[in-house]
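In: just coords:
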C-alpha cells in the first residue's frame, strides 16, 4: 500500500506507554486506527530493544489490518526489521543521508525542524516530510527545544513545498489555531493516547481542526 504523508490525512498519532492510562499497546493502537487515524508513529524512549521490536511488529500487523502507515521514531534498525513504512528522525539523530543509505529509496523519511534553515536543509537532503515544532511547550519529550510558536509555522506554510506535520503541545482546545496558521496535519500524543475514550477524542479533535481550517 502507498505511504500516507502528512496532509493526505489530518491527524498523526504517536504512542507513549507512560501516558496511556496503563492500557496495553494493542488496545490503544487499535482504538486509534479504528477511529480513523491513518499515520501512527511508534515512539517509546525507555524500553529495551527486544520489547520495542515486538511492539513494532504488533503495530505493523495492526496497520496492515487497518490500511494505515507505520512510522518508527529514531530507530532505523527497528523500522527496517518490522517493515515499517518510514522513520522519523531528529536534528541530533543519524543524519538523513545516512539513514537513506540504510533504508534505500522506498522508506519514507521524516525530519524534525525548528527553524527556516533546518527546513531548507531538509528539502536539500531529500526528506519526504518535515515536522514543524514544537508549536507549544510540551512535556511528552525529554530535551525538547523551546517552542517555535506560530511564526515558524507561518513561514513553513508559505515557503516550503514538502508535506509537513505540526507537533508539540497540540490539544483539542488549540488545534483550530494551529490549522488557521496553515497546518493541514497535526501530531498529537497525550491528547489521544491519554484519553479515556480514544475514539470520541479523535472525533472531537478532528472536528476542532476542521473548524479552524474553515476560519483560516
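Out: That came through fine. These figures come from a predicted structure and were not determined experimentally. Numbering: from 1, shown residues only.
In: contacts and neighbour counts: CA atoms only from here.
Out: Will do.
In: what's the closest non-adjacent residue to residue 133?
Out: Nearest non-adjacent residue to residue 133, counting by C-alpha to C-alpha, 6 or more residues apart in numbering: residue 167, 5.2 Å away.
In: tell me how far the ends of stretch 139-151 are from each other?
Out: With C-alpha to C-alpha, to the nearest Å applied, stretch 139-151 spans 21 Å between its terminal residues.
In: So for it, what gets flagged as buried?
Out: Within stretch 139-151, the residues scored as buried using 16 or more other C-alpha atoms under 10 Å are 147-150.
In: Can you show me the strands along this protein?
Out: 11-14, 39-42, 69-73, 86-89, 108-113, 129-132, 164-166, 186-188 (DSSP state E).
In: How far does the second one sit from its chain's centre?
Out: If you compare the mean C-alpha spot of strand 39-42 with that of the full chain, they lie 6 Å apart, counting by C-alpha atoms, centre = their mean, to the nearest Å.
In: Which elements pack onto it?
Out: Under the contact criterion of 3 or more C-alpha pairs under 8 Å, 6 or more residues apart in numbering; DSSP states H and E, strand 39-42 touches strand 11-14, strand 69-73.
In: try this one next to it:
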C-alpha cells in the first residue's frame, strides 16, 4: 500500500532549463519565477557535466532561499542528493522511484513523467509525490518523439489517477502558455509545468504572475 502524500504544491512548476542561459543567469531566472508565483522550481540540463550540474543547482538553491519554492532536480538523483535539493523528477528511463526514495529518504519530493497508460500504471504503484503528464501540446523546448496527447489524451490519463490515487497532484506539461493553462486545468490538471511560457516571455516576472493567476482562478472555479 502506497502511503498517501500531499506535500507538494504543483500549481506552477517553472522549469529552469540549461537552454535558457541566453535569457540570463539560471539562478536569477529561478528566483524571479519563484518570487512571482512559481510554487516549484525544476532544474533541467541535459548537456552539462556532473560538476557543472552541481554548481548550478547549488546556485539555484541558494537563490530560492526565502521564496518558499522548493528545488527539484530533473533526472539526477546524485545531484539532488549532493546539493540538498528538495527532490527529483524522474522520466521513464531514469532511476526507479522506489530506489530514489531509498536514497533520498521519506521527506524528499519525487515526481514522475507519465506519457501513456503503462507509465500511469507504473506511477500508481510507485512512491511518488506527484506526476506530470505530457507532452500535452507540441513544444520546442524539448525534442519529443511521442505525438502530443492533446486535451482528450491528458484527460484519459488524469482519470486513472483520480480513481486510484485522488490525492496525488497531476500536472500537465509541454506547449502550455497562458491561453492553454486554463484548458488543461479544466481538463483536470492540478497545475502546469512551464518553460517557454514564462522564461521566453518578454517580461518573465509578469508572465509568471499571470500564469499563477490563471491557475489559481481555474482551480477556484472548479472548487479545488
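Out: That came through, no problem. These figures come from a predicted structure and were not determined experimentally.
In: picking up where we left off before, residue in structure 2 paired with the residue nearest to residue 133 of structure 1?
Out: Superposed on structure 2 with TM-score structural alignment, residue 167 of structure 1 falls opposite residue 173.
In: re the thing from before, using TSV, lay out the helices and strands packed on strand 39-42 of structure 1 together with distance to residue 36 of structure 1 and mean neighbour count.
Out: Conversion of those to TSV gives the following (distance: least, C-alpha to C-alpha, whole Å; neighbours: other C-alpha atoms under 10 Å):
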stretch	distance to residue 36 of structure 1	mean neighbour count
strand 11-14	9	24
strand 69-73	12	26
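In: who touches the counterpart of residue 195 of structure 2 in structure 1 in this structure?
Out: Alignment note (TM-score structural alignment): residue 195 of structure 2 maps to residue 189 of structure 1. With contacts defined as C-alpha atoms under 8 Å, 6 or more residues apart in numbering, the neighbours of residue 189 of structure 1 are 13-16, 140.
In: quick one: which of those residues is nearest to residue 54 of structure 1?
Out: Comparing those against residue 54 of structure 1 with C-alpha to C-alpha picks out residue 15 as the nearest, at 14.4 Å.
In: in structure 1, which spans are helices?
Out: 25-34, 49-66, 76-81, 96-103, 116-125, 149-159, 175-180, 190-193, 198-215 (DSSP state H).
In: any chance of those in TSV, with distance to residue 5 of structure 1 too?
Out: Formatted as TSV, those follow (distance: least, C-alpha to C-alpha, whole Å):
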stretch	distance to residue 5 of structure 1
helix 25-34	16
helix 49-66	15
helix 76-81	17
helix 96-103	17
helix 116-125	15
helix 149-159	16
helix 175-180	17
helix 190-193	19
helix 198-215	17
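In: Please enumerate residues in contact with stretch 20-37 of structure 2?
Out: 12, 14, 16-18, 40-41, 56, 59-61, 63-64, 67-69, 198-200, 204-206, 208-209, 211-212.
In: end-to-end on that stretch?
Out: Using C-alpha to C-alpha, one end of stretch 20-37 of structure 2 lies 19 Å from the other.
In: Work out the gap between that stretch and the centre of the chain.
Out: Centroid displacement of stretch 20-37 of structure 2 relative to its chain, using C-alpha atoms, centre = their mean, is 15 Å.
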